[in-house]
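Asks: I'd like to go over a predicted model; first the sequence, then the structure.
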Amino acid sequence: MHELGIVFSVADKVLEIARDNDLTEIVAITMQIGEISSVIPDYLKKCFPAAVERSPLFAHTELKIEILPARYLCHSCGESFSLEQFKESGGCPACGEQDFLELLTGRECFIKNIEAY
């Protein structure tokens, strides 16, 4: 479960930002996770209490997770489409291309926002 390592990395980065900005409490951390990333959002949430133990700044912190949808770009016709459309058509829904497709979004894992004071 690499989610524990991710949670610790996020906690370390947030603590660094808190120190640099003289923050006294972290209210919420919003993370964005790609739909087809290898990160499992439920595991992140289950591991988050381990990060809370690292600092009293996290005593009342909420972990928020936003899922970013996977989007593809067809280099044959220029069409952009979702993972669902890809699955339904077996390729580009506009032209049927299966090889010249680029994944644009969906594998991300990053901190979007930190709410603190």
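Replies: All right, it came through fine.

Asks: contacts, neighbours, all on C-alpha from now
Replies: OK.

Asks: where along the protein do the helices fall?
Replies: When secondary structure is read from DSSP state H, the chain shows helices at 3-20, 41-52, 83-89.

Asks: which among these is found nearest to I111?
Replies: Proximity to I111 (C-alpha to C-alpha) singles out helix 3-20 among these, at 7.4 Å.

Asks: comparison target, given below:
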Amino acid sequence: MLPVDQALITAQRILVVEAPAVMELLSPKPGAQSVIVTHKRMLNAAMLDSIRPDAIVGPLISPDWDIVDLAITVSALAYSGNFFVLTQPLPRAELVIREVRAVCPNLTVKLIEVA
């Protein structure tokens, strides 16, 4: 497992979209960090405006969508910022990053690889 990115550790508000495994990587920071867990189907502009996440985390692949779908959704809802992809170790991780960035250049895409 790679170390967790500093941007995720220091984020004040993290939106976790169907990626509960990331919770094991975060240290509790009462009063300093909020973690909101949701489903992709629940995302809307009002939610993002209310939460104002510093980081969004989603799985590479879910049963109904993949990370590119999530990136397009949050970008369409005017989110720009840190966007983390939770995944198993990949042989060519840069391809995932490149694909998401090509579709949503407003996102700062990073991987969180877990075994």
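Replies: Thanks, I have it. Not measured: the values here are computed from a predicted model.

Asks: do you know the score for how well these two fit?
Replies: Both chains were compared after superposition, and using TM-score structural alignment, normalised by the length of the second structure their TM-score is 0.34; 53 aligned residues with a C-alpha RMSD of 3.0 Å.

Asks: still on that earlier bit, would you reformat the helices of the first structure as CSV and include distance to G34 of the first structure?
Replies: Output for the helices of the first structure, formatted as CSV (distance: least, C-alpha to C-alpha, whole Å):
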stretch, distance to G34 of the first structure
helix 3-20, 14
helix 41-52, 10
helix 83-89, 12
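
Asks: turn those helices into a markdown table, including distance to I65 of the first structure and mean neighbour count.
Replies: Conversion of the helices of the first structure to a markdown table gives the following (distance: least, C-alpha to C-alpha, whole Å; neighbours: other C-alpha atoms under 10 Å):
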| stretch | distance to I65 of the first structure | mean neighbour count |
| --- | --- | --- |
| helix 3-20 | 12 | 16 |
| helix 41-52 | 7 | 17 |
| helix 83-89 | 20 | 14 |
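
Asks: please identify which of those is closest to I67 of the first structure.
Replies: Comparing the helices of the first structure by their distance to I67 of the first structure (C-alpha to C-alpha), the top pick is helix 41-52, with 8.5 Å.

Asks: helix 3-20 and that closest one, what's the angle between them?
Replies: Helix 41-52 of the first structure and helix 3-20 are oriented at 50 degrees to each other (axes from the mean of the first three to the mean of the last three C-alpha atoms, to 10 degrees).

Asks: so F8 of the first structure makes contact with V52?
Replies: No: F8 of the first structure is beyond contact range of V52, at 9.5 Å (criterion: C-alpha atoms under 8 Å).

Asks: still on that earlier bit, looking at the helices of the first structure, which is closest to I114 of the first structure?
Replies: Taking C-alpha to C-alpha as the criterion, helix 3-20 is the member of the helices of the first structure that comes nearest to I114 of the first structure, at 7.7 Å.
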